[in-house]
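1. this one's sequence-less:
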């Protein structure tokens, strides 16, 4: 789901970015509406979208998760605590909707991986727990 052409960069319906050979892109449609359309009409194995956070986005994501679809999504924020100030994201994090949380920054250039966490907020590294969300700042 590419509401603002930021993922696939579609031009006249053709992705300009390589999103893979078996990828359908719904471009220029409101995110929540598009996620539900894709879920109902395409039978997807995976849905990907970015910048989730509005309540209607969260409801569409919850519908997809309850349908057994794997989800890849992004949300912008400085840290987990900031994300928890958004009611919909707080609900999803507390319900452990996501199996992994990847925190990225630009500290050492775009895409610097600051940490990978499990659904409970535990920092993962080589299969070991290195801390928890509650200890992170």
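-> That came through fine. Not measured: the values here are computed from a predicted model.
2. rest of the way, CA atoms for contacts and neighbours
-> Will do.
3. those helices in this protein, which residues are they?
-> For the chain, applying DSSP state H gives helices covering 31-42, 55-66, 80-83, 87-94.
4. Kindly reformat those helices as CSV containing mean neighbour count and distance to residue 128.
-> Shown next, in CSV, are those (neighbours: other Cα atoms under 10 Å; distance: least, Cα to Cα, whole Å):
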stretch, mean neighbour count, distance to residue 128
helix 31-42, 17, 34
helix 55-66, 17, 27
helix 80-83, 16, 20
helix 87-94, 16, 21
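5. how about the strands in this structure?
-> Assigned by DSSP state E, the chain shows strands spanning 46-49, 70-73, 100-105, 112-118, 122-125, 128-132.
6. what comes into contact with the second one?
-> It stands for strand 70-73. 45-52, 61, 64-65, 98 (Cα atoms under 8 Å, 6 or more residues apart in numbering).
7. Now distance to residue 28 too, for the residues you listed, in a markdown table please.
-> What follows is the contacts of strand 70-73, written out as a markdown table (distance: Cα to Cα, whole Å):
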| residue | distance to residue 28 |
| --- | --- |
| 45 | 21 |
| 46 | 19 |
| 47 | 16 |
| 48 | 15 |
| 49 | 12 |
| 50 | 13 |
| 51 | 14 |
| 52 | 15 |
| 61 | 18 |
| 64 | 20 |
| 65 | 23 |
| 98 | 26 |
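8. Just tell me which of the strands of the chain ends up closest to residue 82.
-> Residue 82 lies closest to strand 100-105 among those, at 12.6 Å (Cα to Cα).
9. ok, back up a step: let me know which of the helices of the chain is the nearest to residue 21.
-> helix 31-42 (15.6 Å).
10. between the closest one and helix 55-66, how big is the angle?
-> Angle of helix 31-42 versus helix 55-66, following axes from the mean of the first three to the mean of the last three Cα atoms, to 10 degrees, is 30 degrees.
11. Using TSV, please lay out the helices of the chain together with distance to residue 1.
-> Putting the helices of the chain into TSV (distance: least, Cα to Cα, whole Å) gives the following:
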stretch	distance to residue 1
helix 31-42	6
helix 55-66	11
helix 80-83	21
helix 87-94	18
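12. alright, now check it against this:
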């Protein structure tokens, strides 16, 4: 069902790197394009493609030069580095339909804070893929007793963002129960909706408002103040200010659905960020994803009460 779309996503991500590198990537076999979830460029090393089988070097023997990596960086910045300074300082740039480029280099530090990067040494472009319907199983198991606050937990590349994106559309369009809900997506990194010129490049539903580029905590509070959402969705929460905002939004009556990093069942009971979120009382269920070998697949559903009591038992 998704094969042609996967190739399209790969080609779009490759094109964002500029003609110098894109021509080699666009010529790769269709099978590798379908399976790829990252394109990795390291100065003085060959191009690497990350897929379920591991790291593939399709152009082994041809190393990425400094000139090519500089061209890639300027292309990712839209040839206006100054316009992406805050993103660069954070270490990532989002392009196209939500493809996220992680940037490595030498940090420029001022007052204990990274303010810029110089001497770019590597780029990791994570390919964003839309999976229409991928959230259906997760929603069925999470919301078996009705819509409730939920946390989607998983390791990197496990499909957290992909599920949240499809969940936003499903709740906005009433795909599961026929009820169209007002959904607010807080998209700090531009990965969930990939807004361009005020229009989401990713389909997050007709009843969805996107707060693009807002810091998570500020975006959540802005949504409650101005948008009267039924549901607030955001990615990768866990900072202290996020937890405080979650507590305030839950008190305003919004259902919160968010993601956190957790690679295993043991992580669910140990990660302080997750425990802090569960203590707010805003979340009743936690979905743990299988991992990069089966993106967006659900390994298990757990009760927040049991996790807080130190019990890790499946409940869905």
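-> Happy to help now that I have it. The shown structure was predicted, so the numbers you read here are calculated from the model rather than taken from an experiment.
13. out of the contacts of strand 70-73 of structure 1, which are buried?
-> Burial by neighbour count, 16 or more other Cα atoms under 10 Å: within those this picks out 47, 49-50, 52, 61, 64, 98.
14. Would you confirm that residue 32 of structure 1 contacts residue 52?
-> No. The criterion here is Cα atoms under 8 Å, and residue 32 of structure 1 misses it with residue 52 at 9.2 Å.
15. what sits in contact with each of the two?
-> Joint contacts of residue 32 of structure 1 and residue 52 (Cα under 8 Å, 6+ apart) are residue 58.
16. for the residue nearest to residue 30 of structure 2 when sequence neighbours are not counted, what are its contacts?
-> Leaving out its chain neighbours, the residue that sits closest to residue 30 of structure 2 by Cα to Cα, 6 or more residues apart in numbering is residue 7, at 6.8 Å. Residues in contact with residue 7 of structure 2 (Cα under 8 Å, 6+ apart) are 30, 33-34.
17. Most neighbours out of these, which is it?
-> Among the contacts of residue 7 of structure 2, residue 33 has the most neighbours (other Cα atoms under 10 Å), with 23 neighbours.
18. I figured that one hits residue 12, correct?
-> No. At 11.1 Å, residue 33 of structure 2 and residue 12 do not qualify as touching, with contact defined as Cα under 8 Å.
19. returning to what we had before: which of the contacts of strand 70-73 of structure 1 lies closest to residue 77 of structure 1?
-> residue 51 (9.9 Å).
20. Residue in structure 2 paired with that closest one?
-> Using TM-score structural alignment as the criterion, residue 51 of structure 1 maps onto residue 236 of structure 2.
21. Could you measure from residue 11 of structure 2 over to residue 193 of structure 2?
-> 19 Å (Cα to Cα, to the nearest Å).
22. Those two: who's more crowded?
-> residue 193 (26 against 19).
23. corresponding residue for that one in structure 1?
-> Matched by TM-score structural alignment, residue 193 of structure 2 corresponds to residue 8 in structure 1.
24. Quick check: the most centrally placed residue in structure 1 vs residue 12 of structure 1, distance?
-> A centroid search over structure 1 (Cα atoms, centre = their mean) returns residue 73, at 1.0 Å, as the residue closest to the centre. Residue 73 of structure 1 sits 25 Å away from residue 12 of structure 1, going by Cα to Cα.
25. ok so, going back, out of the strands of structure 1, which is closest to residue 84 of structure 1?
-> strand 100-105 (13.4 Å).
26. other SSEs contacting the closest one?
-> Contacts defined by 3 or more Cα pairs under 8 Å, 6 or more residues apart in numbering; DSSP states H and E place strand 100-105 of structure 1 against strand 112-118.
27. Tell me which other helices or strands the strand it packs on touches.
-> Counting by 3+ Cα pairs under 8 Å, 6+ apart, strand 112-118 of structure 1 packs on strand 100-105, strand 122-125.
28. can you tell me what part of structure 2 that strand aligns to?
-> So strand 112-118 of structure 1 sits over residues 297-303 in structure 2, by TM-score structural alignment.
29. What are the contacting residues of that stretch?
-> 137-138, 141-142, 159, 284-291, 312-316.
30. Can you say which of those residues are buried?
-> In these, the ones that pass as buried (16+ other Cα under 10 Å) are 138, 141-142, 159, 284-291, 312, 316.
31. what's the closest of these to residue 89 of structure 2?
-> Distances from residue 89 of structure 2 to these, taken by Cα to Cα, are shortest for residue 159, at 25.2 Å.
32. and stretch 65-77 of structure 1, which stretch of structure 2?
-> Stretch 65-77 of structure 1 maps onto residues 250-262 of structure 2, going by TM-score structural alignment.
33. Now do the buried residues in that stretch.
-> 250, 254-262.
34. Tell me which two of these sit farthest apart.
-> So, those by Cα to Cα: farthest apart are 254 and 262, at 24.4 Å.
35. Out of the contacts of residue 7 of structure 2, which is nearest to residue 304 of structure 2?
-> Of the contacts of residue 7 of structure 2, the one sitting nearest to residue 304 of structure 2 (Cα to Cα) turns out to be residue 34, at 36.0 Å.
36. residues contacting that closest one?
-> 3, 6-7, 10.
37. Against residue 109 of structure 1, how distant is residue 70 of structure 1?
-> Residue 70 of structure 1 is 29 Å from residue 109 of structure 1, by Cα to Cα.
38. now do residue 99 of structure 1
-> Taking Cα to Cα, one finds residue 99 of structure 1 at 26 Å from residue 109 of structure 1.
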